[in-house]
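**Q** how would this look folded up:
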Amino acid sequence: MKTIFPTFYKDFFCKAGDCRYSCCRGWEIDIDDETAKRYFSDESPFGEKLRANIQRNADGVSFRLTEDERCPFLREDGLCHIILERGEEELCEICSMHPRFFTYYEDFELAGVGLCCEKSCELLLGSDDVLLFDTEAEDAPFTFSGLLEILGFSVESSNLKWKPSGSGLFFRYVLDIMKKTEPINKEWTEKLACLEESERMISEKVCGGFFYDTTMKFQKIYEMILYRQIEKADVYSFNELTDFAGLNTEFILYECIRTENLAESLRSWSEQIEYDTDNVEFLLKFLKAK
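**A** Next comes the predicted model:
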């Protein structure tokens, strides 16, 4: 099996204490079986501390979050007590792998980093160069069109160029769909309300060419969103997957215009949509049925 990944994938590292949106806050942290066995058999004082902060439930074993939804081992300086005490090899699987993802299509493993992580967004948006992919065999890097050709999709590169609609009708269409997704927090609902209030300003800026200064960045966002969903090509048509990528890229553009912060608009979208499989499936099924 050949592994494919964006060329910036190998440059990823956790920002640890420098991260403003730590993945150690606000997320349930499941502990894989192998790590759980290790934690439960650790007779050291630190092992006792680990077990005191672990809970069992119907779905398995996880860390018991604090009242403000922090991992109990996340220090105030943003560093991980487990890593400082034992090293990264002591982490459970989800902590050591996040935000990396691995999906599969035919005989290929498609690796990447999820965009709910601010470092992932920085790497993707760090230049206006085209998005390139590579393999472990260190072949010559190839574009997204080249990737699709390798995977066996017959798509004209001209059909993969994303551009915003710019119409008020489409703005309301996008917003109405997003309102039907399951909110992960109250901030998402508030964000949609703010976008609705900003419709006129956003539509005017899209029509006025706001997008053109960041064309390549939005093209890369579109391609990364589509890249992560390619594994679903046996359930959804390629056109439905491109519709999904286009719809979400359009939404990120709206939020970027409202906040003037592309990286955070992308990161917060990913947190709400990309990392909620129910919301991904809802949007894909909606697009399939339309």
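**Q** please count neighbours and contacts with C-alpha atoms only from this point.
**A** OK.
**Q** how close does the most far-flung residue of the chain relative to its centre sit to C92?
**A** Among residues of the chain, the one most distant from the C-alpha centroid is E43; the distance is 37.4 Å, by C-alpha atoms, centre = their mean. Note on E43: its distance to C92, by C-alpha to C-alpha, to the nearest Å, is 18 Å.
**Q** now do K290
**A** According to C-alpha to C-alpha, K290 and C92 sit 41 Å apart.
**Q** out of those two, which sits in the busier spot?
**A** Each of K290 and C92 has its neighbours counted (other C-alpha atoms under 10 Å); C92 has more, 20 against 6.
**Q** contacting residues for that one?
**A** Residues counted as contacts of C92 (C-alpha atoms under 8 Å, 6 or more residues apart in numbering) are I31, D32, T35, A36.
**Q** need the contact list for the closest residue to the last one other than its chain neighbours.
**A** In this case it means A36. Spatially, and ignoring its direct neighbours in sequence, A36 is nearest to V61 (7.2 Å; C-alpha to C-alpha, 6 or more residues apart in numbering). When contacts are counted by C-alpha under 8 Å, 6+ apart, V61 touches D30, I31, D32, D33, A36, I54, Q55.
**Q** give me the neighbour count for the residue lying closest to the first one once chain neighbours are set aside.
**A** Nearest residue to D30, sequence neighbours excluded (C-alpha to C-alpha, 6+ apart): S62, at 4.2 Å. By the measure other C-alpha under 10 Å, the count of residues near S62 is 18.
**Q** got it, and the one 10 residues further on?
**A** Other residues within reach of P72, judged by other C-alpha under 10 Å, total 20.
**Q** try V155
**A** 13.
**Q** list the contacts of it.
**A** S145, L148, E149.
**Q** one more to line up against the first:
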Amino acid sequence: MKRRTPDYYHRFECIGSACRDNCCVGWEIDIDDEAYGDYCSVQGAFGQRLMEYIDHRRPYHFIMEGDRCPFLNTRNLCDIYMNLGKDRLCQICTDHPRFYETYGDRLEAGLGLVCEEAARLILNNKDKLLFIDEGEGQEEAEDPWLQMLNQVREQVILLLQERKRPLWERLALVLSQAMILQEDYSRQDKKSMSAHIHRQWTVERPHEDPADVKGWFLDCIEFLQSLELLTDQWEKILDLAYDKVREENIVFSDPDPIFYEQLMIYFVYRYFLRSVYDFQLLDKIRFAIFSCLAVRVLETAVSDQENIPPKEIARLYSKEIEYSEENMEALNEEFLFSEMFEKQKLLNAVSIVF
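**A** As a prediction, the model looks like this:
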């Protein structure tokens, strides 16, 4: 099997009690069948404690104490890890924040932005992201559309890494290219798609006044407010940002282009190939661009009121959106029906904030 990982993947190590937003707090923690059988075999006082704090109805999970895992001790360390060892953690605890996607004979792995240490590795990186390919697969057996989409993704990432171009231009080119490639994909026209992948694209910068796209900023924040809100901190950020944008014409300073390059590539890498299943490659690009725009607007709107760095806003966005099935479904539905995600509206917003 072929395996691909970002170059930072193997550098990840959990920072344990130093983590400010512990992954053992605020989430229901499921227990896989193998781990459940293992925990049922544990003897002594710790075995009794395990049995007491497991809900023995399927799907098995720990019985939380408030919003904390019952095995997260007062030092914010895992008692299962400390008493039984890391090899006996349940699968979800072993994997997090890693994610895995399998496409035929291709396995792709990465780190979720929701984890603050993963966010540091992803967003503080100043070098161009590289990917590590390992293993072998049977090229002739791979879905030809998967091969084509992988080529598209590679070209998108290379374009996003063309640092001689201003950031707004890179995002605008990626969106414009995706619009055309979606038409090719919908027609199942491999020849046209192949030609468009390597076409030299140009784009002109829209001359928009921030006041002209103020309504879009408000719509963006209102949409985020309408979703399932997982944390009080996120709700506060959205409320502060909405009031700021509504009452003032906010001024966007020069962004950190490498930060948003890495953020954009994170979303493209994680989600783009899923279009082999739903045929919506354009929506994967719109999701990535919308995510960068949302983080940028929130960063600018709350920077003078709250001491929250852009990396933390991006991490909270990931937690609220990516890690809520309900919110991801709502966003996918908006792509189908909302004018907020029309090409020109996104291009206008990109031109203003980047």
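**Q** can you give me the TM-score here?
**A** The TM-score (TM-score structural alignment, normalised by the length of structure 1) is 0.86; 276 aligned residues with a C-alpha RMSD of 2.7 Å.
**Q** tell me which element the residue farthest from the centre of structure 1 falls in.
**A** E43 of structure 1 is part of no helix or strand, with elements assigned from DSSP states H and E.
**Q** what's the counterpart of it in structure 2?
**A** E43 of structure 1 maps onto Q43 in structure 2, with residues paired by TM-score structural alignment.
**Q** rewinding a little: average offset between the strand or helix carrying the residue nearest to A36 of structure 1 and structure 2?
**A** Assigned by DSSP H and E, V61 of structure 1 belongs to strand 60-63. By mean C-alpha distance after the TM-score superposition for structure 1, the fitted strand 60-63 of structure 1 averages 0.9 Å away from its aligned residues in structure 2.
**Q** hey, where'd the strands end up in the stretch 51-200 of structure 1?
**A** Here the stretch 51-200 of structure 1 has its strands, by DSSP state E, counting those that start in this stretch, at 54-57, 60-63, 100-105, 108-113, 132-135, 142-143.
**Q** for E312 of structure 2, give its distance to R120 of structure 2.
**A** 9 Å.
**Q** tell me which residues touch I63 of structure 2, please.
**A** I63 of structure 2 sits in contact with Y53, I54, D55, C69, P70, where contact means C-alpha under 8 Å, 6+ apart.
**Q** how about these in CSV, adding distance to Q182 of structure 2?
**A** Output for those, formatted as CSV (distance: C-alpha to C-alpha, whole Å):
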residue, distance to Q182 of structure 2
Y53, 49
I54, 47
D55, 46
C69, 44
P70, 48
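**Q** what's the burial count for R75 of structure 2?
**A** Count around R75 of structure 2 with other C-alpha under 10 Å applied: 9.
**Q** close enough to count as contact, it and S17?
**A** Yes. Counting by C-alpha atoms under 8 Å, R75 of structure 2 touches S17, with 6.3 Å between them.
**Q** list the helices and strands the lengthiest helix in structure 1 packs on?
**A** In structure 1, with assignment by DSSP state H, the single longest helix is helix 238-259. Taking 3 or more C-alpha pairs under 8 Å, 6 or more residues apart in numbering; DSSP states H and E as contact, the helices and strands that helix 238-259 of structure 1 lies on are helix 168-179, helix 186-197, helix 199-207, helix 215-229, helix 262-269, helix 277-289.
**Q** swap in 6 Å and give it another go.
**A** helix 215-229, helix 262-269 (3 or more C-alpha pairs under 6 Å, 6 or more residues apart in numbering; DSSP states H and E).
**Q** next, count neighbours for E169 of structure 2.
**A** Close neighbours of E169 of structure 2, defined as other C-alpha under 10 Å, add up to 20.
**Q** in what helix or strand does it lie?
**A** helix 167-187.
**Q** tilt between that helix and helix 257-271?
**A** 20 degrees (axes from the mean of the first three to the mean of the last three C-alpha atoms, to 10 degrees).
**Q** just to revisit the earlier point, list the contacts of the residue nearest to D30 of structure 1.
**A** Taking C-alpha atoms under 6 Å, 6 or more residues apart in numbering, we find S62 of structure 1 in contact with I29, D30, I31, I54, Q55.
**Q** so how far is A193 of structure 1 from the first one?
**A** Yep, that's I29 of structure 1 we're talking about. As judged by C-alpha to C-alpha, I29 of structure 1 and A193 of structure 1 stand 30 Å apart.
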